[in-house]
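>>> sequence isn't available, so here's the structure alone:
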């Protein structure tokens, strides 16, 4: 199996390195990821500046791939169109430091990279690790869970463009409760900004790190993750509200 590995935390992120080590058990892995952290970059792409690349090596000076001065989606585009010497059988994005559940899926550079791969009709999996404390995360342990889930996803033939979002619960909370296949929660989070003033008297804001889901609903990714379940959510990127097409087409549309 040939695997393209990417992320949004940057090519030197410990989560990516831990996941790469596990993915090597499946076959050949090429890593093409941002040179610097691109968290919450969403599906943005670079148009007005060049995409510089730099070859990256492991501790034994063996090449593992390329660092790209761009966004996660840029990395996947460049990988598929220019850098990969082969067509991948699978694209994996992660392992992200922090969960990507609920509406955070829409902001996530990790998920965006997986979606970009699905655009090109490759099966893709985004993997994230929830954290509850600002301390070093046990990415190696989380990666052992991630590879088990990836192996099980691969048991069935994956159609072109199949897309999955996997979240590993915080290991600080205790043992993993199990695995749940659940839908994405779409409730808006309660967000906070810290209002401050700089030395010149100008007001500025820091986005708060605590996000609360006021209506998590039962049996969604947010709820299951809070209950220490590994969550698997199949995604799609078609944003068309198909149920409304017929009603809109029945209207008489005119312009003058």
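Cool, got the structure. Please read these numbers as outputs of a predicted model, since none were measured by experiment.

>>> can we go C-alpha only for contacts and neighbour counts from here?
OK.

>>> what helix or strand is the spatially most central residue of the chain located in?
Closest residue to the average C-alpha location of the chain: residue 110 at 2.3 Å, with CA atoms, centre = their mean. Assigned by DSSP states H and E, residue 110 belongs to helix 109-119.

>>> same question, residue 165
Assigned by DSSP H and E, residue 165 falls in strand 163-168.

>>> helices or strands up against that strand?
Applying 3 or more CA pairs under 8 Å, 6 or more residues apart in numbering; DSSP states H and E, one finds that strand 163-168 contacts helix 109-119, strand 124-129, helix 139-153, strand 229-234.

>>> what about the longest one, distance to the chain center?
Using CA atoms, centre = their mean, to the nearest Å, the distance from the centre of helix 139-153 to the centre of the chain it belongs to is 15 Å.

>>> kindly report the same for stretch 25-33.
16 Å.

>>> now that stretch: buried residues?
29-33 (16 or more other CA atoms under 10 Å).

>>> picking up where we left off before, what's the helix holding residue 110 packed up against?
Using 3+ CA pairs under 8 Å, 6+ apart: helix 109-119 touches helix 72-78, strand 90-97, strand 124-129, strand 163-168.

>>> and the gap between the closest residue to residue 58 other than its chain neighbours and residue 84?
Of all residues not flanking residue 58 in the chain, residue 64 sits nearest, at 6.3 Å (CA to CA, 6 or more residues apart in numbering). Going from residue 64 to residue 84 by CA to CA, to the nearest Å gives 12 Å.

>>> take this one as well and set it beside the first:
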């Protein structure tokens, strides 16, 4: 099994180091990750500037670009082979509900999925890397079982996994969940720059709005590992017919 690892926290982040250490004994693993933190970069690709790939002291490679850049150039120019699986993370903080739209961690995994390669994004619920080794053990166990069940041989899939910051023995079993929803984000932070200009800082994400049973928020709050299968199709299939009728009226 050949695995490509990436993330959005940068190649030196404790999460990616722990993930590499957990998977290196069960697969041929390569790490190609951003040089710096690229949180909330989603699926962004760098189109107006060149990208550079450098060798790091720890055997990883890092890219002067986004998480999606890393996976894209790895698959289409750097690796020279097609990995069986792409694993992204372990992220420093949750990627649940609406977070998945913005997440660079999910964006890296999604880039692989767009190329037809199975992919998993792993995140911890709380920031700070507490019990990151537990999340890495979850990742290893899940990857081992996926390989054992020959799930890498069929059509590509995309999984989003969130792990509570708990000792491994205290984690509850994986639950398959739907995405919850958050309230609107907190108000932007304004400051005055040294030159007297107004600076705006994007504030934190809002609290959970839809955190009922069956959501990733609900599962992780109870100590479960939350697994959500994702898809790319944003079409509002349920309302296609209604929109067809609406457009027909508009064009009369």
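Everything's here; your move. The shown structure was predicted, so the numbers you read here are calculated from the model rather than taken from an experiment.

>>> report the TM-score for the pair.
The TM-score (TM-score structural alignment, normalised by the length of structure 2) is 0.89; 249 aligned residues with a CA RMSD of 2.4 Å.

>>> got any residues that touch both of residue 64 and residue 84 of structure 1?
residue 30 (CA atoms under 8 Å, 6 or more residues apart in numbering).

>>> quick one, strands of structure 1?
Per DSSP state E, structure 1 carries strands over the ranges 2-6, 28-34, 53-57, 63-68, 90-97, 124-129, 163-168, 178-181, 193-197, 203-207, 229-234.

>>> how much does the last one stray from structure 2?
Think strand 229-234 of structure 1. Mean deviation of strand 229-234 of structure 1 relative to structure 2 after superposition (mean CA distance after the TM-score superposition for structure 1): 0.5 Å.

>>> what range does that strand cover in structure 2?
Aligned by TM-score structural alignment, strand 229-234 of structure 1 falls on residues 224-229 of structure 2.

>>> touching the matching stretch from outside, list them.
Outside stretch 224-229 of structure 2, the residues that touch it by CA under 8 Å, 6+ apart are 157-164, 171-179, 216, 219-220.

>>> what about the alignment partner in structure 2 of residue 220 of structure 1, neighbour count?
Counting by TM-score structural alignment, residue 220 of structure 1 lines up with residue 215 in structure 2. A count of nearby residues for residue 215 of structure 2, using other CA atoms under 10 Å, gives 22.

>>> residue 215 of structure 2 contacts residue 175, doesn't it?
No: counting by CA atoms under 8 Å, residue 215 of structure 2 stays clear of residue 175, with 9.4 Å between them.

>>> next, count neighbours for the equivalent of residue 145 of structure 1 over in structure 2.
In structure 2, the residue matched to residue 145 of structure 1 (TM-score structural alignment) is residue 138. By other CA under 10 Å, 23 other residues sit near residue 138 of structure 2.

>>> and if you look at residue 14 of structure 2?
Neighbourhood size, residue 14 of structure 2 [other CA under 10 Å]: 19.

>>> return the residues in contact with it.
Residue 14 of structure 2 makes contact with 129, 132, according to CA under 8 Å, 6+ apart.

>>> against residue 217 of structure 2, how distant is it?
Residue 14 of structure 2 is 24 Å from residue 217 of structure 2, by CA to CA.

>>> mind listing what's buried in the match of strand 229-234 of structure 1?
By 16+ other CA under 10 Å, the buried positions in stretch 224-229 of structure 2 come out as 224-228.

>>> doesn't residue 206 make contact with residue 198 of structure 1?
No: the pair residue 198 of structure 1 and residue 206 fails to qualify as a contact (CA under 8 Å) at a distance of 11.8 Å.

>>> hang on, isn't the residue nearest to the centre of structure 1 packed against residue 96?
Yes: Residue 110 of structure 1 lies in contact with residue 96 (CA under 8 Å); the separation is 6.7 Å.

>>> overlap in contacts of those two?
7-8, 127-128.

>>> neighbour-wise, which one of those residues leads?
Going by other CA under 10 Å, residue 7 tops those with 35 neighbours.

>>> mind checking how far that one is from residue 182 of structure 1?
Separation of residue 7 of structure 1 from residue 182 of structure 1 (CA to CA): 23 Å.

>>> same question, residue 87 of structure 1
To residue 182 of structure 1, residue 87 of structure 1 is 30 Å away according to CA to CA.

>>> which one of those two has more residues nearby?
Comparing residue 87 of structure 1 with residue 182 by other CA under 10 Å, the one with more neighbours is residue 182, at 18 against 13.

>>> quick one: contacts for the aligned residue in structure 2 for that one?
Correspondence of residue 182 of structure 1 to structure 2, assessed by TM-score structural alignment: residue 177. Applying CA under 8 Å, 6+ apart, we find residue 177 of structure 2 in contact with 214-216, 219, 226-228.
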